[in-house]
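Visitor: just coords:
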């Protein structure tokens, strides 16, 4: 079903809703509304250009709402029509929030949320492809979207023309513990670089942390602000140009009130705005499950953190930010996650997760795969990425230290152009028809 369609600067944007099963093993049961937006050059709506489906990073975030005359979409529209998929539970696709889950019991929340991983996101896309009668299309996956891409290549490889991946090639066999051992080390190195560039920031961070230990401080939403929450703004270090804004935020953290230094409202509001878990709970609840295949995460990042005790702040000791990790205490401290605590605890112990990847299918891959691998990526380990790509035929990697994890957002036109060119070289070697 189409919704509204509009044209902006020569680009037509059209919304589409699809009624799809919550559980593809029970297709006559509960259904979801899944939203996707098609993007085409306005005077080419009858074009024979192939489709390119975009899988957003996360998990738990909607497709971008961006001007298609800029960035990666500008390059994509030269050769493709683009479909921006709001992954189930995000954006306009039966959104998952603490409000929409409030009427469910904890057991019902667990059952419901267990259907929101990459395998069912891919099945949604495949169902849309079939409904539209498209023989094959290309896919572009950023970060977690790259994880979805490998799931698509595992489940429905014959549906794909090309696969482009940026900052998102997962291990297809490793446990989450291996992932977090690597990412804690990357996060520590980012801390070292930040504090080497801004030595004064270490003093400010310790002052803030000590203040939080000795005072009850509340964010604008009424939630008590803690050292652990403050440490989590280190997730910003995974994207480009984040050091300087962080320095400026720390520089102005305190304000004098009646001769006493207190954390000012602007700083506290900034800290609240950094807590994407509040508005996108899938990001917290299912983050570790993206690494789980027939095994439980058992709060992997929380357990592995004990192997890196320097991340446990103590007064008088050096301060370190954490990165893209989730912890059980978040479901006690974060206001919008508190109603989901019991479900989160049960999901962390769930060990019968379905397989997300097929090493056998991937070992016989015949789809041109082009990957941008960011050598300094704080979130996705390069060595684990190379381990995966070594096992997949016709997967080419462009390894670069020019970008952080957000390379597609920072310089999307160039990044996607590089990936498309790599894909066409591979297609030529395979004797496939080249994209016009």
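Guide: Looks like it arrived, so ask away. Keep in mind that this is a model prediction, so the values were computed, not measured. Residues are numbered from 1 along each chain as shown.

Visitor: can we go C-alpha only for contacts and neighbour counts from here?
Guide: Will do.

Visitor: Which residues does stretch 321-333 contact?
Guide: The contact list for stretch 321-333 (CA atoms under 8 Å, 6 or more residues apart in numbering) reads 183-184, 187, 191, 223-224, 230-238, 284, 287-288, 299, 301-302, 311, 337-341, 344-345, 378-379.

Visitor: now that stretch, how far from the centre of its chain.
Guide: 16 Å (CA atoms, centre = their mean, to the nearest Å).

Visitor: ranges for the strands of the chain?
Guide: 2-8, 11-21, 31-41, 51-55, 81-85, 137-142, 160-166, 217-218, 224-225, 254-257, 260-263, 369-374, 395-400 (DSSP state E).

Visitor: any idea how far the residue nearest to residue 382 when sequence neighbours are not counted lies from residue 404?
Guide: Spatially, and ignoring its direct neighbours in sequence, residue 382 is nearest to residue 375 (6.0 Å; CA to CA, 6 or more residues apart in numbering). Counting by CA to CA, to the nearest Å, the separation of residue 375 from residue 404 is 8 Å.

Visitor: okay, the two: which has more neighbours?
Guide: The neighbour count for residue 375 versus residue 404, taken as other CA atoms under 10 Å, is higher for residue 404 (23 against 19).

Visitor: Buried ones among the contacts of stretch 321-333?
Guide: 183-184, 187, 191, 230-238, 284, 287-288, 299, 301-302, 311, 337-341, 344-345, 378-379 (16 or more other CA atoms under 10 Å).

Visitor: so residue 51 touches residue 80, yeah?
Guide: Yes - counting by CA atoms under 8 Å, residue 51 does reach residue 80; the two are 5.3 Å apart.

Visitor: returning to that earlier point: ok, the residue nearest to residue 382 - contacts?
Guide: With CA under 8 Å, 6+ apart, residue 375 has these contacts: 382, 399-401.

Visitor: A further structure is provided below for comparison with the first:
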């Protein structure tokens, strides 16, 4: 039985209008830092609630205003981990939700956005590496769900009983959070939508990466089919890095390494991702052609594609999302699994690659990695991560994690769940997602091989039509 969560304390709220008929209220809440230890202090959570701005012909009655303010909530759970929400007017989900009669809540997870964000200076203030690691352990899905429940109880305190549960929409990691929510506090949920978020709840981190490396390899082959000249361009850039007499500094700090360059494949699993990486490679290659060196503009493009320094939770807690039970430690799973694969053999070499020996050497495509975090990301290529390298190693070895999922509860689930699952998902393996869907009673799943992981942003009309069809239609 999950512990009872007390309502969050609303600290402040202020409202404004956004062109496009949006009434946005900025909210700050206070919640326990550690729900198991009230003496540990508090954190602040930030969220934006959104409803339609209306100017009725007739002045609304108090009853009408009450109905307006107490529309059922749909809470957006962002992907990641480690990212806050964008402005509500930038989210494709806002229009769909408001048109369907919801009011939206964009709640930044603890440690992200404006919710007592985790940054390296704040981490160092916690003390040494062990203290930093202990602090970071509090920022996983278990406490994200507790925060959501605390906020729900605060915002719906005066709602009628039938409106107190709310709906959630989990994208990617937000789907992982949704499954934890269904496991631990289903009483708080009216319905759950998720896209690309059926977490591999029975699998270890090693299992996950064995599956996702296969899809990353497929996306690399697709990349080089589309941009065959990039086989030589990528090798040329790698040769320049490895032959450089001194490290190549990046504008925001750190240095361009072969590992950092080949990590750009993180984008391959999204609509437009191949083109995004090609644009960066084209800039770097053109620099070498025209100047024999890499310019600030091209290097800035590279460093902005993977913002580990500004979103450290994404890097330092990424493998921890797969440590769903006590006794599981990631032990840098992506690195261990990847370096054994021929297509990613550069991971096993130090330095990762040596310069080419000559023009007569046949050029084999160098494969980019995908959604993987490696120890070398903490070794100097990212200056902020370098400062918390020891804490990252401690977390990689930690095996005392709390259970994130309750299979027995999922098997008797009574909350309607509607999911979109993508056959060619590079981040959440489709077969493992199917395995999880079979464990959730009553789930309805839309499966497709025509959309990628970020479809809720890139192809929202298609995704939302399918999800609401699952919700509203019947199957005889």
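Guide: Yep, it's here. What you are looking at is a predicted structure, and each value in this text was computed from that prediction instead of being measured.

Visitor: List the TM-score for the superposed pair.
Guide: Here the TM-score for the pair of chains, by TM-score structural alignment, normalised by the length of structure 1, is 0.94; 427 aligned residues with a CA RMSD of 1.9 Å.

Visitor: picking that back up, distance of the alignment partner in structure 2 of the residue nearest to residue 382 of structure 1 from residue 215 of structure 2?
Guide: Superposed on structure 2 with TM-score structural alignment, residue 375 of structure 1 falls opposite residue 423. According to CA to CA, residue 423 of structure 2 and residue 215 of structure 2 sit 10 Å apart.

Visitor: between the two, what contacts are shared?
Guide: The contact lists of residue 423 of structure 2 and residue 215 share residue 429, where a contact means CA under 8 Å, 6+ apart.

Visitor: hang on, the earlier thing: for the strands of structure 1, give me a markdown table that also has distance to residue 429 of structure 1.
Guide: Conversion of the strands of structure 1 to a markdown table gives the following (distance: least, CA to CA, whole Å):
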| stretch | distance to residue 429 of structure 1 |
| --- | --- |
| strand 2-8 | 39 |
| strand 11-21 | 34 |
| strand 31-41 | 30 |
| strand 51-55 | 22 |
| strand 81-85 | 25 |
| strand 137-142 | 18 |
| strand 160-166 | 14 |
| strand 217-218 | 60 |
| strand 224-225 | 56 |
| strand 254-257 | 60 |
| strand 260-263 | 60 |
| strand 369-374 | 13 |
| strand 395-400 | 12 |
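
Visitor: Counterpart of residue 152 of structure 1 over in structure 2?
Guide: Using TM-score structural alignment, residue 152 of structure 1 lines up with residue 181 in structure 2.

Visitor: Isn't its match up against residue 145?
Guide: Yes - Residue 181 of structure 2 is within contact range of residue 145, at 5.7 Å (criterion: CA under 8 Å).

Visitor: Please say which of the two ends up with more neighbours.
Guide: residue 181 (26 against 21).

Visitor: check contacts around that one.
Guide: Per CA under 8 Å, 6+ apart, neighbours of residue 181 of structure 2: residue 145.

Visitor: Okay, it and residue 187 of structure 2: tell me how far apart.
Guide: 9 Å.

Visitor: biggest helix in structure 2, by residue count?
Guide: helix 205-226 (DSSP state H).

Visitor: Just give me how far that one sits from the chain centre.
Guide: 18 Å.

Visitor: In structure 1, which residue range corresponds to that helix?
Guide: Counting by TM-score structural alignment, helix 205-226 of structure 2 corresponds to 176-197 in structure 1.

Visitor: Mean per-residue distance, that stretch versus structure 2.
Guide: Superposed on structure 2, stretch 176-197 of structure 1 shows a mean distance of 0.5 Å to its aligned residues (mean CA distance after the TM-score superposition for structure 1).

Visitor: Taking the centroid of structure 2, which residue is nearest it?
Guide: For structure 2, residue 80 is the residue whose C-alpha lies nearest the centre (CA atoms, centre = their mean; 1.2 Å).

Visitor: can you pull the contacts of that one?
Guide: Contacts of residue 80 of structure 2 by CA under 8 Å, 6+ apart are 172-174, 314.

Visitor: gap between the residue mapped onto it from structure 1 and residue 250 of structure 1?
Guide: Alignment note: residue 80 of structure 2 maps to residue 58 in structure 1; criterion TM-score structural alignment. Computed as CA to CA, the residue 58 of structure 1 to residue 250 of structure 1 distance reads 26 Å.

Visitor: same check, this time on residue 54 of structure 1
Guide: Distance from residue 54 of structure 1 to residue 250 of structure 1, by CA to CA: 36 Å.

Visitor: what about the two, which has more around it?
Guide: Neighbours around residue 54 of structure 1 and residue 250, counted as other CA under 10 Å, are more numerous at residue 54. The numbers are 26 against 18.

Visitor: Once you drop chain neighbours, what's closest to that one?
Guide: residue 140 (4.9 Å).

Visitor: Pull out the buried positions in the longest helix of structure 2.
Guide: Applying 16+ other CA under 10 Å to helix 205-226 of structure 2 flags 205-213, 215-217, 219-220, 223-224 as buried.

Visitor: In structure 2, what sits opposite residue 81 of structure 1 in the alignment?
Guide: Per TM-score structural alignment, the equivalent position to residue 81 of structure 1 in structure 2 is residue 103.

Visitor: Now for that match, how many residues are close by?
Guide: 22.

Visitor: Alignment lookup: residue 313 of structure 2 to structure 1.
Guide: Per TM-score structural alignment, residue 313 of structure 2 is aligned with residue 282.

Visitor: Return the distance of that match relative to residue 171 of structure 1.
Guide: 21 Å.

Visitor: Residue 250 of structure 1 now?
Guide: The value you get for residue 250 of structure 1 to residue 171 of structure 1, if CA to CA is used, is 36 Å.

Visitor: One more: residue 361 of structure 1?
Guide: Counting by CA to CA, the gap from residue 361 of structure 1 to residue 171 of structure 1 is 15 Å.

Visitor: So those two - more neighbours on which side?
Guide: Between residue 361 of structure 1 and residue 171, counted using other CA under 10 Å, residue 171 has the larger neighbour count: 23 against 15.

Visitor: Would you agree the more buried one is in contact with residue 387?
Guide: Yes - with contact defined as CA under 8 Å, residue 171 of structure 1 reaches residue 387; the gap is 7.4 Å.

Visitor: Need the overlap of contacts for those two.
Guide: Shared contacts of residue 171 of structure 1 and residue 387 (CA under 8 Å, 6+ apart): none.

Visitor: Can you name the residues that contact the match of residue 81 of structure 1?
Guide: 49-52, 71-74, 97.

Visitor: how near is it to residue 33 of structure 2?
Guide: From residue 103 of structure 2 to residue 33 of structure 2 the distance is 28 Å (CA to CA).
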